[in-house]
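Peer 1: sharing a sequence plus its predicted fold:
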Amino acid sequence: MKREIELNITLKETYFELLANTVSYSYEEILTKVAASIQQIMDAPYVAFYLYDSWNKTYQLITDAMDKTIYDSKQMQTGKISGESFEFIKNTDAYTSSSVIELDTNDVKGMLVITWKEESSNQSQLFSGIIKTETEKLLDIISQNNKNEAEASNHRTLYDFTKKLFSLNSRSTILQEIINGLENRYPEFTFDILLSQDSEADHTLPVKTIKYSDDATKQVSTQAFLSGLVQIEDRVNEKNTCVYAPLTGRQAVYGVVKITAPKLIAFTELEIAFIRQFAEIAGKAIENATLYQHSEHLVADLKLINELTQKLNSNLQLSEITKLVRNQILNICHASQVGFIYFNEASNREYNILTGSTAYFTTAEGHSFAEHLHRNNQVEPLFSGNYKMNGTFSYQSVMVIPMRHSGENYGLIAIMHEEAYFFTFEIYKLMQSLVQHSALSIMNTILKEKLEMSVITDYLTQLYTREYLEEKINYHMQTDENGILILLDIDDFKQINDTFGHKTGDQVLTQISSIIKEHTDTEGVAARWGGEELAIYLPNADDLVGYQLARLICELVKDNTDPGVTLSCGVSSWNSQMPDSADQLFVRTDQALYDAKNSGKNNIVLSR
């Protein structure tokens, strides 16, 4: 009994010391040390680890500590091994017996092979039980650590993949990047992308159209497409394994990515989860590009309607479209005022006066009139030559024509004149036709600009993305004389999240972003650099301007955030007289921010 207790304690101490140093050792190195420790503790001539390789479906010798004269093979095919014999161990006079200890934890399956000296063989079964229990505990902990590291690596890979794909608008380029990502992950596998619709992808890419038929529904690829779930197929005749992952967007499934292994293998749950997330990201990117390209096609198709629509679509800027429509209205009916009133997201709760409206709609009276129309839910056309409204209103002839598309009311175009009964009914009908033809163009342009903005805008803060900021800095460094970059980091932001929750943390970020946007001029670029770091680039500005702006924002943030936070800032500049690059500017500014954080926070450091 004493021997068993000593063995248990010794193993625990040895394994604990190994766990304390897992960062310093690889998985195989730890198992090597375990084998050597068991050999030393038990005075065993032979100790070896065999672990089950689920991909190759074989037990693989990972490490051993042994007398080489008793060793024959480095690989044993799949099979359950138990009992007191092991076929490739040569029994000798000195080594009278061997044990095969089966190891089976949540994530690890394998065997520990031990040969015993004659004096220990009568207690081998008891010793084996103690060794099995403690070793399985050790492998469980190590396996979980390895799993956590693998998951973290997967998250980084998926983040980089998302960042790359969501910056693209071309379906063909996105499909190429999907294949590139899969080839980097599985260099020995082959891939196919089965899309639900025809694609203009490069013919060299393995892109096909998914089949629709009664027989096709029996195919695993079609099952994955219809169910939206990952499917696995072991094809025994072809001696390979296929994984089918649906390309799922927010609105639909756009196809299936097929991953073919060169042999029959068992994919782990962790790998299946990675493939599923990879395909979901790819599906959303395809969806975004499809929506973006679809909006472009819609705007382009409007050119066929009539001469006015062709002019509208010749310039896709919303301000120019509304200006063209406004001028056309003024020229046709000689109106005094024209206003474009857009209902945000058809919510009937908010409205915007679009650029292109006449100056009247920027006045208090103009806003009051727009509010009156919105509040009264003016969804039907209005034609009046003697219009009355409470309060001051200077116009008697009023035409209000809804901007409609597909049964939805997106806003109004108001046309007015001071004289009573100024507009004829024929003019009113003409204006209805003009608005009908113009409304679709206006709505599609709003949608397109929103889509374009969403690509370069951070969803939470509504600041520009880091990629857009870098693009603008590179442009300005080629065309301007100088410029300034400010990096701002929220001090102790983790404490805000830990104390008040991530929702409050997001609110703090949006509060600070609003302050930054309010005090960044139209030439400047305010962006989310990453996490709680924000950035401002000011073209044609020097150190003094940058420092003053950073100081102003720091003070405003300190006094106007709830819960209150402070900022640390790094400021750096460039000028065309000195050799420089955007990357060097980023490094200098980042170092200045680092110095600001290390000098007590709530501080501004100007790079020299």
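Peer 2: Done, it's in. Numbering: from 1, shown residues only.
Peer 1: C-alpha only now, for contacts and for neighbours.
Peer 2: Will do.
Peer 1: list the residues that contact the residue lying closest to Val243 once chain neighbours are set aside.
Peer 2: When the adjacent residues along the chain are set aside, Val243 lies closest to Ile232, with 4.6 Å between them (Cα to Cα, 6 or more residues apart in numbering). In this structure, Ile232 makes contact with 220, 241-244, judged by Cα atoms under 8 Å, 6 or more residues apart in numbering.
Peer 1: next SSE downstream of the helix or strand hosting Leu138?
Peer 2: Secondary structure from DSSP states H and E places Leu138 in helix 124-165. On the C-terminal side of helix 124-165, the closest following helix or strand by DSSP H and E is helix 171-185.
Peer 1: list the helices and strands that following helix packs on?
Peer 2: Helix 171-185 makes packing contacts with helix 124-165, strand 190-195, helix 269-301 when contacts are defined by 3 or more Cα pairs under 8 Å, 6 or more residues apart in numbering; DSSP states H and E.
Peer 1: now do the SS call for the residue nearest to Val243.
Peer 2: When states are read from DSSP: H, G, I helix; E, B strand; the rest coil, the local structure at Ile232 comes out as strand.
Peer 1: do the same with Thr309
Peer 2: Following three-state DSSP, Thr309 is assigned to helix.
Peer 1: how near is it to Tyr428?
Peer 2: With distances defined as Cα to Cα, to the nearest Å, the gap from Thr309 to Tyr428 amounts to 19 Å.
Peer 1: between those two, which has more neighbouring residues?
Peer 2: Higher neighbour count among Thr309 and Tyr428: Thr309, with 24 against 21, using other Cα atoms under 10 Å.
Peer 1: quick check: Ile232 vs Ala245, distance?
Peer 2: Counting by Cα to Cα, the gap between Ile232 and Ala245 amounts to 9 Å.
Peer 1: can you check which of the helices and strands packed on helix 171-185 gets nearest to Tyr342?
Peer 2: Between Tyr342 and the helices and strands packed on helix 171-185, the tightest spacing by Cα to Cα is seen for helix 269-301, at 18.4 Å.
Peer 1: between the closest one and helix 171-185, how many degrees?
Peer 2: Per axes from the mean of the first three to the mean of the last three Cα atoms, to 10 degrees, the angle that helix 269-301 makes with helix 171-185 is 170 degrees.
Peer 1: buried set for helix 269-301?
Peer 2: When burial is assessed from 16 or more other Cα atoms under 10 Å, helix 269-301 yields the following buried residues: 272, 274-293, 295-296, 299-300.
Peer 1: one more: stretch 400-414?
Peer 2: Of the residues in stretch 400-414, those buried (16+ other Cα under 10 Å) are 400-404, 409-414.
Peer 1: of these, closest to Gln125?
Peer 2: The shortest approach to Gln125 among these belongs to Tyr410, at 80.4 Å (Cα to Cα).
Peer 1: was I right to think the closest one contacts Asn352?
Peer 2: No: the pair formed by Tyr410 and Asn352 falls short of the contact definition of Cα atoms under 8 Å, at 10.9 Å.
Peer 1: second structure follows, compare the two:
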Amino acid sequence: MDMLGHQIILKIKSRFFDIVDTNSHNLSYIQLLDEMLGTIKNVLHAKDIALYSCKEWDDHWRIEVATDSSYFCPNVLNSLEFRQLLMSHKIHRQSCETEAFNKYDILLPLKHKDGINSFFVIRTNDTGQKISYSDSLLEILIEECSLFLDKIQSLVKIVTEERKYKLLFRVTEKFHSSMKMEDVLGEVIYTLQELYPTFSYYLLLSHDNNSRGDLPIKDLEYDSENIAALEAYVTGQVQFENSREERQSVLYAPLKGKQGVYGVLQVIAPNTVNFPKSEKEFITLLANTAGSAVENAQLYQQSKKLVSDLQLINETTHRLNSNLRLTEMMRYISERISSSFHAEEVGFILFSSESNAMSVLVGSTNFFHTKDAEAYVQHFKEKIKLEKDSLFIGDFEFPQQKSAKYKSIMAIPMMQTGLLKGFSLVMHPSPYHFSFETFKLLQSLIHHSTLALTNSMLREELEKLVITDHLTKLYSRNFLDEKVQCSIKTDQEGTFILIDIDNFKAVNDTYGHQIGDEIIIQVANIIIENIRGSDIGSRWGGEELAVYLPKVPLQLGISIAERLVAKVRAKTNPFVTISCGVSYWNKEIKDDYHSIFKRADKALYVAKETGKDRVVVQTMDFVSE
């Protein structure tokens, strides 16, 4: 090689040295190649130059960089003839047989330790005057360019690896500072998108893939089309799928923690049929790190959920053991179930201990007091009575293809000392709305609530027995006394009616004491049927009964007393009549319970003495019929 050739090579090597700035943290392989081609073009005074490369799995040589790509064929078929041409390691001038390059002057195959995987095409001039380069110059140029390519590839790889692992360190810090699965999965995707913008990514999760925002999440389908993904999920090992037809390679990296695999990261590399080896290790490491973070996030969320569940049971149990009335208790349980489980309908159905009848407890949602609820209640009543076990249904349908509005249903029996007291029905219109964890929590909640519910019912039943006359089911006299005295303190007025069954001794003597008791029961039932829920009917003693009408004026009270007299006369069997003594009070007149009763008793005495079967009124000043 002559002196000019030496100078050209020295100039190229000098400029190659200047191209590489080791202080730069943003070394771009394509940018370095572009500068390399520009250097060669300028030093050789060439018109245009292009660098072609081919991967071992590719069937075409493609342009990586060119000084003017419009003059070059974008890709060339990697035929056997062309491979043999390159493997000869010869410099090919325009006279070479390759049609794709027959209008170019020089083709230079670049040497690489793994064989020929790139070459230069040089167009020296377009004026018809070719610039001549000696073979020795071109041979040295091939060696220098091959060496330079190796160097910049190594340098870029080092810089890229450094950047990747800095990113991995940053991501790992974020993973361990976050306890939300959404954040962990999002950081995985964002990191990969930053490093490999041409790749596509999907997270294949086996379950619980709702509320993930805009993350590319798919369900992990258990079918023959997802063999590699399932292999990665089941074995915990990275799997690959290569497709020459679709010109893509897919990597499946399991998101693996210490306790199991939580999903699969799918990475799709386009325009390749073998996944790049240099990226396998990093993506696998990122997936493993993410798997551990996902596991930690899940465990944290599970622990929070367990604490929340325990708090719910503890608070509910504490509240239920605070002597709530039955109505208050059922409303409280219904509200807690609705809010905690996002249920639309909550019902409590109680079985009668004496018959096959059922009753919907107060506190159940309004739906259970409608006709539409009967089909659900009846259907689950039979199943609960038969199986005596909880039911968890995700997509409910009635038998005989009858459509069901509510698809997600949980039916929990209320058992106490081995006896079935009733059941709770929790429903939602959407299929599979409740999770199995929710079902187990509801079972625990109903189990704890049943004892409190039973105790409350027994307590209220005992209270009712204390204030209720056993024979007539009217209130006791003590209860009436308390209510009248309370009314005098809080109300503006009230009417008191004292009732006596006429000639009751004769009834007992004629029909016997059992019939006498039945007569008292008949009169008591007539009283119950003809007064309001806020009025108080009481057994005063023996055949004497009493009614107190809070906030009722005298004339209305007299009308009620007269109606009772007429009803008893018409409905009793054996036939009896009653006499009524009526007294009245209001805030304008200072009065007390003793005087109210005394006036009513005096009026009743007058009624008995003046013919019976009548109503007599005793006011402060006079007695009137």
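Peer 2: In hand now; what should we look at? Since we're looking at a predicted model, the values are computed, not measured.
Peer 1: just give the TM-score of the two.
Peer 2: Comparison of the two superposed chains (TM-score structural alignment, normalised by the length of the first structure) gives a TM-score of 0.47, and 305 aligned residues with a Cα RMSD of 2.4 Å.
Peer 1: what's the following helix or strand after whichever helix or strand Leu350 of the second structure is part of?
Peer 2: Of the helices and strands defined by DSSP H and E, Leu350 of the second structure is found in strand 345-351. Next helix or strand after strand 345-351 of the second structure toward the C-terminus (DSSP H and E): strand 358-360.
Peer 1: skipping its backbone neighbours, what lies nearest Ala546 of the second structure in space?
Peer 2: Skipping the residues right next to it in sequence, Ala546 of the second structure comes nearest to Leu498 by Cα to Cα, 6+ apart, at 4.5 Å.
Peer 1: look up how far Ser583 of the second structure lies from the one you found.
Peer 2: The separation that Leu498 of the second structure has from Ser583 of the second structure, given Cα to Cα, amounts to 9 Å.
Peer 1: so which of those two has more stuff around it?
Peer 2: Remark: of Leu498 of the second structure and Ser583, Ser583 carries more neighbours, 29 against 26, as counted by other Cα under 10 Å.
Peer 1: hang on, Thr485 of the second structure packs against Ser595?
Peer 2: Heads up, residue 485 of the second structure is Gln, not Thr. No: taking Cα under 8 Å as the definition, Gln485 of the second structure is not a contact partner of Ser595, at 11.7 Å.
Peer 1: ok so Met414 of the second structure is a strand residue?
Peer 2: Yes: counting by three-state DSSP, Met414 of the second structure is found in a strand.
Peer 1: same question for stretch 590-600 of the first structure: list its buried residues.
Peer 2: Within stretch 590-600 of the first structure, the residues that count as buried by 16+ other Cα under 10 Å are 590-597.
Peer 1: again, but for stretch 52-65 of the first structure
Peer 2: Buried residues in stretch 52-65 of the first structure, counting neighbours by 16+ other Cα under 10 Å, are found at 52-53, 58-65.
Peer 1: need the overlap of contacts for Leu498 and Ser583 of the second structure.
Peer 2: Common contact partners of Leu498 of the second structure and Ser583 (Cα under 8 Å, 6+ apart): Ala600.
Peer 1: which elements pack onto the helix or strand where Glu335 of the second structure lies?
Peer 2: Assigned by DSSP H and E, Glu335 of the second structure belongs to helix 326-341. Contact partners of helix 326-341 of the second structure among helices and strands, from 3+ Cα pairs under 8 Å, 6+ apart: strand 345-351, helix 436-467.
Peer 1: of those, which is nearest Phe16 of the second structure?
Peer 2: Phe16 of the second structure sits nearest to helix 436-467 of all those, at 65.8 Å, using Cα to Cα.
Peer 1: mind listing what's buried in the next helix or strand along the chain from that closest one?
Peer 2: For helix 436-467 of the second structure, the following helix or strand on the C-terminal side (DSSP H and E) is helix 477-490. Along helix 477-490 of the second structure, the positions that meet the burial threshold by neighbour count (16+ other Cα under 10 Å) are 477, 480-481, 484, 487-488.
Peer 1: for helix 477-490 of the second structure, packing partners?
Peer 2: For helix 477-490 of the second structure, the helices and strands in contact under the criterion 3+ Cα pairs under 8 Å, 6+ apart are strand 536-541, strand 544-550, helix 593-609.
Peer 1: redo those as CSV? Include mean neighbour count and distance to Ile409 of the second structure.
Peer 2: CSV is the format used below for these (neighbours: other Cα atoms under 10 Å; distance: least, Cα to Cα, whole Å):
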stretch, mean neighbour count, distance to Ile409 of the second structure
strand 536-541, 23, 43
strand 544-550, 24, 46
helix 593-609, 20, 55
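Peer 1: which of the residues in the helix holding Glu335 of the second structure are buried?
Peer 2: 326, 329-330, 332-335, 337-338, 341.
Peer 1: wait, Leu205 of the second structure sits on Val264?
Peer 2: Yes: with contacts counted by Cα under 8 Å, Leu205 of the second structure reaches Val264, the gap being 6.5 Å.
Peer 1: which one's more surrounded, the two?
Peer 2: Val264 (28 against 19).
Peer 1: show me what the helix or strand harbouring the more buried one is packed up against.
Peer 2: Counting by DSSP H and E, the element that carries Val264 of the second structure is strand 261-270. Here strand 261-270 of the second structure is seen to pack against strand 200-205, helix 227-235, strand 248-256, helix 277-320 when contacts are counted using 3+ Cα pairs under 8 Å, 6+ apart.
Peer 1: circling back: I'd like to know which elements the strand holding Leu350 of the second structure is packed against.
Peer 2: Contacting strand 345-351 of the second structure under the criterion 3+ Cα pairs under 8 Å, 6+ apart are the following elements: helix 326-341, strand 358-360, strand 419-428.
Peer 1: mind redoing it with 7 Å?
Peer 2: strand 358-360, strand 419-428 (3 or more Cα pairs under 7 Å, 6 or more residues apart in numbering; DSSP states H and E).
Peer 1: check which residues of whichever helix or strand comes after the shortest one are buried.
Peer 2: Spelled out, it's strand 358-360 of the second structure. Remark: after strand 358-360 of the second structure, the chain's next helix or strand is helix 373-387, criterion DSSP H and E. Buried positions in helix 373-387 of the second structure, judged by neighbour count with 16+ other Cα under 10 Å: 376-377, 380-381, 384.
Peer 1: could you dump the residues you listed to CSV with distance to Leu604 of the second structure?
Peer 2: Listed next are these as CSV, based on distance: Cα to Cα, whole Å:
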residue, distance to Leu604 of the second structure
Tyr376, 54
Val377, 51
Phe380, 56
Lys381, 53
Ile384, 56
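Peer 1: adding distance to Ile178 of the first structure, write the helices and strands packed on helix 171-185 of the first structure out as JSON lines.
Peer 2: Compiled in JSON lines, those are given as follows (distance: least, Cα to Cα, whole Å):
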{"stretch": "helix 124-165", "distance to Ile178 of the first structure": "8"}
{"stretch": "strand 190-195", "distance to Ile178 of the first structure": "9"}
{"stretch": "helix 269-301", "distance to Ile178 of the first structure": "7"}
